[in-house]
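Colleague: dropping the sequence and predicted coords here.
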Amino acid sequence: MPGPTATRVPRLFNRSTWPEARRIADILRKETIGGALLLAAALTALIWANSPWAQTYQDLRAIEAGPAALHLNLDLATWAADGLLAIFFFVAGLELKREFVAGDLRDLRRAVVPVAAAVGGVVVPALVYLAVAGGTAAKGWAIPTATDIAFALAVLAVIGRSLPDALRTFLLTLAVVDDLIAIVIIATFYTSHLSVLPLLAAAVPLAVFAVLVRRGVRAWWLLLPQAFACWALVHASGVHATVAGVLLALTVPVLSRTPPGGTEGPGPAEHFEHRFRPLSAGVAVPVFAFFSAGVGLGGLAGALSDPVAMGIVAGLLLGKPVGILAATWLVARFTRATLDEGLAWIDMIGLAILAGIGFTVSLLIGELAFGESGARFKIAVLAGSLSAALLATVILRLRARVYRRIHQSETADSDHDGIPDLYQQP
């Protein structure tokens, strides 16, 4: 029998600390509401685009607005993709930085699993897409690589209320890292032309924004002009404007500057995340979904038999879960780690399939790759995401029934201090 100095076996998906679990729960509530709004917006667009008034939907998308002198007289669909999604990526950047600086993922042992899973969930779907589509359609290789945070978490909230918090935290972290990889892919592979001077000029308002937030400035009338100038210059450079959202987020400090003898409050990153997450989840993503999901479903069978559509569906349904599971298994294999007590690999299978919901960013990348020339990639993204959601629902609902039986003991608070006994065990 091992003595007291025996090496402790590392665990995958071990329980978060109580502050982290409480913060994740707050994020999940906001993203769940956002997922419901996203779904409603997408359904509205689909119904409208397949109604007798379909042309009015297209006319609405084509309405131009913005200052022509700044070359920002863009149609509403472009404003949604380039402008509103910059807010989405700003929040994703804040979340990622906060996780690695002050969250549980500052511990390398915790970070390696979701990061490896996210990388596997990008590489394998891309390879599957290229194997199926390939040829002249190779430029769409990144479409099935993204996981939609709001949509996936909304599905998980509905079907898996009794699932362990570790699985929810894993999905959230994986999706955030996935989004960061997506923005790197967009900036690197989907920049058709590059104007160096505007890109260099964007560094000026970015630097001013960084100095202001590091000095504790939170006044919107000082920060917003710098953020808009950075966004506009990045847009003018030819790099997709959503990149500006991540760049701005990475300049925001995570930890607050506590005065001597003072009480530590929320850091700037947490402050901005708290203010902008409702705007991202409740406005930016649903509006983008409304302007992007409206596609005519006539000839649906023919569209899904197209090599591009088949590659996207295969990447989301097959490549995404295989990549996530393979990366997770490899981490477990080489670190000799085991799943946390009470979890099973079937839980991971369901979660990995759920990560195949690639709605928002997949539609964005599809528009960058193929433009508005055809609806095949949109139909494929919708079909693949819906299929992943339904298949994951079957698996995770069955697993939720198992966990429901132990849910009462998991949330017991015998000393009534507001913290479950679970998080007070030594």
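Modeller: On my side now, so go ahead.
Colleague: from here on, contacts and neighbour counts on C-alpha atoms
Modeller: OK.
Colleague: neighbours of the closest residue in space to residue 195 that isn't next to it in sequence, just the number please.
Modeller: Counting by Cα to Cα, 6 or more residues apart in numbering, the nearest residue to residue 195 once its immediate chain neighbours are dropped is residue 237, at 4.5 Å. Counted by other Cα atoms under 10 Å, the residues lying close to residue 237 total 21.
Colleague: what's in contact with stretch 64-74?
Modeller: Stretch 64-74 is contacted from outside by 75, 76, using Cα atoms under 8 Å, 6 or more residues apart in numbering.
Colleague: what packs against the helix or strand hosting residue 177?
Modeller: Applying DSSP states H and E as the criterion places residue 177 in helix 165-189. On a contact count with 3 or more Cα pairs under 8 Å, 6 or more residues apart in numbering; DSSP states H and E, helix 165-189 meets helix 18-49, helix 85-101, helix 108-132, helix 149-159, helix 242-250, helix 360-370.
Colleague: and the next helix or strand past the last one?
Modeller: The first helix or strand that comes after helix 360-370 along the chain, using DSSP H and E, is helix 376-410.
Colleague: now that next one and helix 360-370, what's the angle there?
Modeller: 160 degrees (axes from the mean of the first three to the mean of the last three Cα atoms, to 10 degrees).
Colleague: gap between helix 376-410 and the chain center?
Modeller: 17 Å (Cα atoms, centre = their mean, to the nearest Å).
Colleague: buried set for it?
Modeller: Using 16 or more other Cα atoms under 10 Å as the burial criterion, the residues of helix 376-410 that qualify are 376-389, 392-393, 395-397, 399-400, 403-404, 407, 410.
Colleague: now it and helix 149-159, what's the angle there?
Modeller: Helix 376-410 runs at 40 degrees relative to helix 149-159, counting by the same axes, to 10 degrees.
Colleague: which strands and helices sit next to helix 376-410?
Modeller: Applying 3+ Cα pairs under 8 Å, 6+ apart, one finds that helix 376-410 contacts helix 149-159, helix 300-304, helix 307-314, helix 345-354, helix 360-370.
Colleague: can you list those helices in TSV and add mean neighbour count and distance to residue 218?
Modeller: Putting those into TSV (neighbours: other Cα atoms under 10 Å; distance: least, Cα to Cα, whole Å) gives the following:
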stretch	mean neighbour count	distance to residue 218
helix 149-159	23	27
helix 300-304	14	49
helix 307-314	27	42
helix 345-354	21	37
helix 360-370	22	29
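Colleague: this is the comparison structure:
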Amino acid sequence: MAATPPRGPFLGLLTWPERQAVARALRTETVGGLVLLAAAVVALVWANTPFSDTYVAIRDFHFGIPALGLDLSVGHWTSDGLLTVFFLVAGIELKRELVVGSLRTPSTAALPVIAAVCGMAVPAALYAATAAIGGGSMDGWAVPMATDIAFALAVLAVISTHLPTALRAFLLTLAVVDDLGAILIIAVFFSSDINYWALAGAFAGLIAFYVMQRLRVQGWWWYVPLGVAIWALMYNGGVHATVAGVAMGLILRTTRDEGEQESPGARIGHLLHPYSAGLCVPLFALFAAGVTVSGEALGEVFTTPEPLGVIIGLVAGKILGIFGGTYLAARFTRAQLNPDLAWADVLGLATLAGIGFTVALLIGELAFPDAATREHIKAAVLVASLTAAFLATLFLRRRNRVYQRLYEEERVDQDGDGIPDIYQRTEGSSA
């Protein structure tokens, strides 16, 4: 049986169970990120061809059940419906991090949480400053706050870096905390026309969901209809329907009972994660990323305060917030950086976190009802994400030889027992 290594330095070796959990999550996210990247490219090409009218017609086509207040366009079904699955998976992942992952204790949670909070606060502040100086609207302050983990991992796959698992896990934890911040912002700041009866029904459904989990009720035929009802009531209550997904994800049990192979949270997460990453998020991107690209449109992105604030917030804000927050937190907590890594690696990771695609597009749609401004904000998110990806590629490729050595050391298994040898060394051996 693999020995658990002692608590090491910041960005040091993960424990074997944590390493396995992170590897499973990142594998699906990477594949989903490549599909997401393809969907974004298709959307951009489609929206800038003679067939752009077809794109708009499909995106704006309405269907649903008007009697239940669910007569939505295709674009709204993807953002309010399919992204609920994405946030359900995010809620499960957050619950796992809080219960058994890197957020379970204050000592392990301090650095990633501080980094994530700074990585949300500084971009919002830079957007606000840019909008104030340019006389623009403050409504988009939350757009540059989110990191898109799938898109970031797709970039890593495309540039073929061998980033060590600890760095990837840190990026994943940042994104999980980011998702929590995003959903809180959506729930608090982007709720409108509140229907208290519908919200009361949604909360009653969540209580029933919680009780069923406590009583160990099994069977999808109980949970699926209840989940759909909670989602519909939350939507009609005036709160963005994705909040229902996060709430149900946080309620799902992530610890195993005796005799269980998997907890309900792990089982549902494994079931839905491929659909979320490979279908739901790419379909949202397909109908959200289709913006008209022209010299005039790009000029307005860089000369209008709102989209310029998004670009500055995502590119400069993420670097200053995440790198600065991590560096200061490490100094005040006296955390020692893994001697095999350097602060330049954290800088590269902070730059990569400036890719803020999915949630940034969602918040942009909520923050700006005006179609013209919304298109400029979407273009800004795309420009900022591409810029962050380019800069991160420059930073990370410089260190790829170091990453490749660490990556290979983590995978040596000379005895062929399926557990890398680095996890079976005695506490006194060299690392």
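Modeller: Sure thing, it's come through. All values reported here derive from a predicted model rather than from experimental measurement.
Colleague: before we move on, the earlier item: need the contact list for the residue nearest to residue 195 of structure 1.
Modeller: Counting by Cα under 8 Å, 6+ apart, residue 237 of structure 1 touches 193, 194, 195, 196, 197, 198, 199.
Colleague: rewinding a little: of all the helices and strands packed on helix 165-189 of structure 1, which one comes closest to residue 299 of structure 1?
Modeller: Smallest distance to residue 299 of structure 1 across those (Cα to Cα): 14.1 Å, for helix 18-49.
Colleague: and the closest one, which stretch of structure 2?
Modeller: The alignment of helix 18-49 of structure 1 onto structure 2 (TM-score structural alignment) covers residues 16-47.
Colleague: for that stretch, buried residues please.
Modeller: For stretch 16-47 of structure 2, the neighbour count (16+ other Cα under 10 Å) marks 16, 18, 22, 25-26, 28-37, 39-47 as buried.
Colleague: could you do stretch 260-274 of structure 2 as well?
Modeller: Using 16+ other Cα under 10 Å as the burial criterion, the residues of stretch 260-274 of structure 2 that qualify are 264, 265, 266, 268, 269, 270, 272, 273, 274.
Colleague: counterpart of the fourth one in structure 1?
Modeller: Under the alignment defined by TM-score structural alignment, residue 268 of structure 2 corresponds to residue 272 in structure 1.
Colleague: mind telling me what element that match is part of?
Modeller: Using DSSP H and E, residue 272 of structure 1 maps to helix 268-279.
Colleague: ok so, going back, dump the helices and strands packed on helix 376-410 of structure 1 to JSON lines, plus distance to residue 166 of structure 1.
Modeller: Below are these laid out as JSON lines (distance: least, Cα to Cα, whole Å):
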{"stretch": "helix 149-159", "distance to residue 166 of structure 1": "13"}
{"stretch": "helix 300-304", "distance to residue 166 of structure 1": "36"}
{"stretch": "helix 307-314", "distance to residue 166 of structure 1": "28"}
{"stretch": "helix 345-354", "distance to residue 166 of structure 1": "11"}
{"stretch": "helix 360-370", "distance to residue 166 of structure 1": "24"}
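Colleague: right, so of those, which gets closest to residue 285 of structure 1?
Modeller: For those, distance to residue 285 of structure 1 was read as Cα to Cα. The smallest value, 7.3 Å, belongs to helix 360-370.
Colleague: what's the closest one aligned against in structure 2?
Modeller: With TM-score structural alignment applied, helix 360-370 of structure 1 matches the range 358-368 in structure 2.
Colleague: residues making contact with that stretch?
Modeller: Defining contact as Cα under 8 Å, 6+ apart, one finds that stretch 358-368 of structure 2 is touched by 79, 139-140, 142-148, 182, 186, 190, 281, 284-285, 288-289, 374, 377-378, 381.
Colleague: buried subset of these?
Modeller: The neighbour-count criterion (16+ other Cα under 10 Å) marks 79, 139-140, 142-148, 182, 186, 281, 284-285, 288-289, 374, 377-378, 381 among the contacts of stretch 358-368 of structure 2 as buried.
Colleague: buried ones in the helix or strand following the helix holding residue 177 of structure 1?
Modeller: Using DSSP H and E, the helix or strand that directly follows helix 165-189 of structure 1 along the chain is helix 196-201. Within helix 196-201 of structure 1, the residues that count as buried by 16+ other Cα under 10 Å are 198, 199.
Colleague: which residues touch the helix or strand following helix 196-201 of structure 1?
Modeller: Toward the C-terminus, helix 196-201 of structure 1 is succeeded by helix 203-214 as the next helix or strand (DSSP H and E). Contacts to helix 203-214 of structure 1, defined as Cα under 8 Å, 6+ apart, come from residues 223, 226, 227, 229, 230, 247, 248, 251, 252, 253, 268.
Colleague: who wins for neighbours among those residues?
Modeller: Neighbour max across those (other Cα under 10 Å) = residue 230, 29 neighbours.
Colleague: surely it meets residue 202?
Modeller: Yes. Residue 230 of structure 1 is within contact range of residue 202, at 4.8 Å (criterion: Cα atoms under 8 Å).
Colleague: residue 324 of structure 1 matches what in structure 2?
Modeller: Alignment note (TM-score structural alignment): residue 324 of structure 1 maps to residue 322 of structure 2.
Colleague: tell me the spacing between that match and residue 103 of structure 2.
Modeller: To residue 103 of structure 2, residue 322 of structure 2 is 17 Å away according to Cα to Cα, to the nearest Å.
Colleague: which of the two has more neighbours?
Modeller: Neighbour totals were compared for residue 322 of structure 2 and residue 103, and residue 322 leads with 31 against 21 (other Cα under 10 Å).
Colleague: residue contacts, that one?
Modeller: Contact analysis of residue 322 of structure 2 by Cα under 8 Å, 6+ apart lists 115, 116, 118, 119, 350.
Colleague: list just the nearest of these to residue 260 of structure 2.
Modeller: Lowest distance from residue 260 of structure 2 to those (Cα to Cα) belongs to residue 116, with 33.8 Å.
Colleague: wait, what's in contact with the counterpart of that closest one in structure 1?
Modeller: Aligning on TM-score structural alignment places residue 116 of structure 2 opposite residue 118 in structure 1. Residues in contact with residue 118 of structure 1 (Cα under 8 Å, 6+ apart) are 174, 175, 177, 178, 324.
Colleague: mind putting the buried residues of stretch 260-274 of structure 2 in TSV, distance to residue 128 of structure 2 included?
Modeller: As requested, those are exported to TSV (distance: Cα to Cα, whole Å):
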residue	distance to residue 128 of structure 2
264	42
265	38
266	39
268	39
269	36
270	39
272	37
273	35
274	36
